[in-house]
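Student: Sequence plus predicted model, see below.
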Amino acid sequence: MKLRLATLALAALSTTALQPAPAAAQECTVTIGSVVSLTGPAGRFGQAAAKSIELAFSDLNEAGGVVGCKIMADVRDAQSQGTVAVDAARQLVDLQKVPAIIGGIISSVSIPIVTSVTGPAGVVQVSPASSSPTLTTLAKEGKTGGIFFRTITSDALQGTAAAKYALDQGLKKIAIIHVNNDFGVNMVAEFEKAYGRLGGTITSTTPYNPNQASYQPEVTAALDGEPEALYLVAYPGDGTTVARTWIAQGGPAKFLLNDGMNAADFIQDVGPKYLDDAFGTSSGTTATPSTEYFCEAYNAFAKDFDCQAPAADRAYDAAAIVGLAVAIAGSPDKAQIKEAIPKVVDPAGETVHAGPDGFKKALELIQAGKPIRYEGVIGPVQFDQYGDITGPFRLWRIQNGEVTTVGEMSASEVGELKEQAGE
């Protein structure tokens, strides 16, 4: 709540018509909108992401700001609900006249924002965590207006990576319980195709709705068929209840988990002793100097979160890319920012990194009319024509209450697996 009030207060000081000028010459603010889930099932993700956005803009301001002005975020709570998110986005676009929005965190929030608000308005939207393949489909169908970008890989790839990883860990007969929204349905669909064709057996697939008082019926249904393990596609809050119910009803303490379940709250609330045979996949990173900088800076800045928090690294890069795009555009003009986004990660540009020093170098190169290549916290990326990125997948497990990276699967390896599976 303090974060929202602070950002709203800053938004009241923003100007809508800004011209490039030396940083000390005028007091002005470029306001970027942000719609993230600060509450609801994805609340912890959104809180971590909001801190990352705040840190990235603070670093840009320390480096001199953009177009001669400070850059600030007007952060609104999506409450993990699409209708709430759309209302928040409309306020930012229609009333605050923001030229870009960072968010949402979950696909069921990002999709209605892009189809109802940012797409029709031509306002750039960059999501750090919405991974549904539906967003790619919308772009292919021309329904996003070319304004949607994301700093996370699509579940079309992650579901395949998870299937291979599960089999490699000996999880050959598995039940699935998943959140019944666009994210959960699409992740499971990709997993099912790959897992079955690679030799695994799915005993049942059971959807659940968020915020139920009990998940006993879903767990009872999933236990039918005597599965050896559970693939749980969920958010930490609901996922904790499902996992505890699964264990209480005698389900085997072997789990495959999605990226968002890599959370300290989930581990502590379920009980570390029940999760020593828990494995998971996440959209991975290629280490750069930005990665090292972020981990140290974020841990000191965010206090209640660490740099491994889901969505934290990708939210910093989303904010950095938006801020540098404003600098390349030369003004907070939505159309020019849209054209500038790919230029931030120009493969022909001079490499720059995260943090005040890296941003200072980037801003100097931009002012000199030279191209840049931002190699961020998640590594060097490029956006394709649909606003997607490709990248590696992190393979991890939980043991003794700690999450440990045990391997990596490249995007090319996943592509080969999809071909092998006949996709």
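Tutor: Okay, I see it. Residues are numbered from 1 along each chain as shown.
Student: going forward, measure contacts and count neighbours with C-alpha atoms only.
Tutor: OK.
Student: Give the full set of residues in contact with Val117.
Tutor: 86, 89-90, 93 (CA atoms under 8 Å, 6 or more residues apart in numbering).
Student: Please, where are all the helices along the stretch 251-400 of the chain?
Tutor: For the stretch 251-400 of the chain, the helices defined by DSSP state H, counting those that start in this stretch occupy 264-270, 289-302, 312-329, 334-344, 356-367.
Student: Of all those, which one is nearest Ala63?
Tutor: Ala63 lies closest to helix 356-367 among those, at 4.6 Å (CA to CA).
Student: tell me what that closest one is packed against?
Tutor: helix 43-62, helix 312-329, strand 350-352, strand 372-376 (3 or more CA pairs under 8 Å, 6 or more residues apart in numbering; DSSP states H and E).
Student: Let me know which of the ones you listed is the nearest to Ala100.
Tutor: Ala100 lies closest to helix 312-329 among those, at 7.6 Å (CA to CA).
Student: Tell me the most packed of the contacts of Val117, by neighbour count.
Tutor: Ala89 (29 neighbours; other CA atoms under 10 Å).
Student: Which element, helix or strand, includes that one?
Tutor: Element membership for Ala89, per DSSP states H and E: helix 82-90.
Student: Isn't Val242 up against Thr220?
Tutor: No. Val242 is not in contact with Thr220 according to CA atoms under 8 Å; the separation is 10.8 Å.
Student: second one coming, line it up with the first:
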Amino acid sequence: MTKTILQLTTALALVTMAGAAQAADCKITVGLVMELTGPAGEYGQAGAKSVEMAFRDINGAGGVRGCDLVTDTRDSQSQGNIAVDAATQLVQVKKVPVIIGGIISSVSIPILTSVTAPAKIVQVSPASSSPTLTALGRDGKTNGIFFRTITSDALQGVAAAKYAIDKGFKKLSIIHVNNDFGVNMVAEFSRAYKALGGTIVSDTPYNEKQSSYASEVTAAMAGEPDGLYLVSTPVDGATVARTWISQGGVQKFLLNDGMNSPDFIESVGADYLREAYGTSSGTSPTASTEYFTKNYKEFSGIEPTNPAADRSYDAGAIVGLAIAIAGSEDPAKIKDAMYKAVDPAGTPIFAGKE
């Protein structure tokens, strides 16, 4: 979990100055567009609970200027068009000043380009790692309103390539989800992997939510690879992995961060994943990470190791602190306050009661 920073020592007072009895007198609503169902449903459910936990903790400290932070949560169903409809309603009808979401890049990008950037509404994604988002910002197409609490796949792809070589994967087949996330992750990986001397035997995209991936697996198995690099989500990824195993594919896997899922392991079978390796964005131990790890499951019923969990808590906490610093629900002021909330020159503020 990233460390939440405040530039001004007085900002904490803005969060805690009101008593708990006063906090219920008014509410500040933040929009959530999360993948509660569909291929990324496991991530979105964890993400939504994490934001709710962050808001609970801020509200327990007195809220923001005497107001409780609350969420208006919508299910993107892991689909960009549905996410755009949900975000449009939150912005145009509910008049929310901030949207947290989506989880996957193929949801976050259409929200950004179709809704939040044109309306100049702050958007924070806890888990969308596509380099396309970096490019949109660099090209001046975000109006400076997009933030994320995860690193770009440009970093994860390079790390995965080195890890693959270190683990003895000299020849790999790749199967990846055919969306912005999957395409960009594989592009970054392939560039680095080849530079390190690795050989890609095959690169096979797949479309989400299919009942069978037999043809994709058959294509990927040609060329006797040392293993399979599977860039996927837990539900579809389990279907691909089971098919790979049943067709006699070598039981050696390299997996992306989103595959770090108990559901994936249970669906495939731990015995078949003894030589499965993965990459994920790292975290530095802090009082916040300790607090989150100890308390998240009791609050949510979900394991704190879920890939979207800790980063979504960060997103909720940073948004809450930014609203406090802004002293307003004006999106322009909140946007400016987002930079102040994570300024390394500020005073560290950690999760929990202490």
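Tutor: Good, I have the coordinates. None of these values were measured; they are calculated from a predicted model.
Student: what's the TM-score here?
Tutor: Overlay of the two chains. TM-score (TM-score structural alignment, normalised by the length of the second structure): 0.94; 337 aligned residues with a CA RMSD of 1.2 Å.
Student: Count the residues that sit near the residue nearest to Leu223 of the first structure when sequence neighbours are not counted.
Tutor: Once flanking residues are discounted, Leu223 of the first structure sits nearest to Gly251: 6.7 Å by CA to CA, 6 or more residues apart in numbering. The burial count assigned to Gly251 of the first structure is 20, neighbours taken as other CA under 10 Å.
Student: and the helices of the stretch 251-400 of the first structure as CSV, adding distance to Asn209 of the first structure and mean neighbour count?
Tutor: Shown next, in CSV, are the helices of the stretch 251-400 of the first structure (distance: least, CA to CA, whole Å; neighbours: other CA atoms under 10 Å):
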stretch, distance to Asn209 of the first structure, mean neighbour count
helix 264-270, 18, 17
helix 289-302, 31, 17
helix 312-329, 26, 27
helix 334-344, 36, 21
helix 356-367, 43, 19
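Student: Figure out which of the helices and strands packed on helix 356-367 of the first structure is closest to Gly415 of the first structure.
Tutor: helix 312-329 (22.5 Å).
Student: so where is the closest one in the second structure?
Tutor: Counting by TM-score structural alignment, helix 312-329 of the first structure pairs with residues 309-326 of the second structure.
Student: superposed on the first structure, where does the matching stretch end up, distance-wise?
Tutor: Its aligned residues in the first structure lie a mean 0.2 Å from stretch 309-326 of the second structure after superposition (mean CA distance after the TM-score superposition for the first structure).
Student: what separates that stretch from the chain centre, distance-wise?
Tutor: Distance of stretch 309-326 of the second structure from the chain centroid (CA atoms, centre = their mean, to the nearest Å) equals 14 Å.
Student: so how far is Gly200 of the first structure from Pro227 of the first structure?
Tutor: Here Pro227 of the first structure is placed at a distance of 11 Å from Gly200 of the first structure (CA to CA, to the nearest Å).
Student: Name the residues contacting each of the two.
Tutor: Here Pro227 of the first structure and Gly200 have 173-174 as joint contacts, going by CA under 8 Å, 6+ apart.
Student: residue contacts, Tyr165 of the first structure?
Tutor: Contacts of Tyr165 of the first structure (CA under 8 Å, 6+ apart): 281, 395.
Student: Which element, helix or strand, includes the equivalent of it over in the second structure?
Tutor: Matched across to the second structure, Tyr165 of the first structure falls on Tyr163, judged by TM-score structural alignment. Here Tyr163 of the second structure, judged by DSSP H and E, is contained in helix 153-166.
Student: mean shift of that helix relative to the first structure?
Tutor: Superposed on the first structure, helix 153-166 of the second structure shows a mean distance of 0.4 Å to its aligned residues (mean CA distance after the TM-score superposition for the first structure).
Student: next one: that helix to chain centre, how far?
Tutor: With CA atoms, centre = their mean, you get 18 Å for helix 153-166 of the second structure.
Student: again, but for stretch 22-40 of the first structure
Tutor: Here stretch 22-40 of the first structure is found 20 Å from its chain centre; the criterion is CA atoms, centre = their mean.
Student: now do stretch 77-95 of the second structure
Tutor: Chain-centre distance of stretch 77-95 of the second structure: 18 Å, with CA atoms, centre = their mean.
Student: which residues are contacting stretch 352-360 of the first structure?
Tutor: With CA under 8 Å, 6+ apart as the test, stretch 352-360 of the first structure has contacts from 56, 59-64, 289-290, 293-294, 320, 361-362, 372-377.
Student: distance between the ends of it?
Tutor: End-to-end for stretch 352-360 of the first structure, by CA to CA: 9 Å.
Student: if we can go back for a sec, so which bit of the second structure is the helix holding Ala89 of the first structure matched to?
Tutor: With TM-score structural alignment applied, helix 82-90 of the first structure matches the range 80-88 in the second structure.
Student: how much does the matching stretch stray from the first structure?
Tutor: For stretch 80-88 of the second structure, the mean deviation from the first structure after alignment is 0.2 Å (mean CA distance after the TM-score superposition for the first structure).
Student: outside of that stretch, which residues touch it?
Tutor: Outside stretch 80-88 of the second structure, the residues that touch it by CA under 8 Å, 6+ apart are 31, 33, 74-77, 99, 102, 106-111, 114-116.
Student: Alright, that wraps it up for me.
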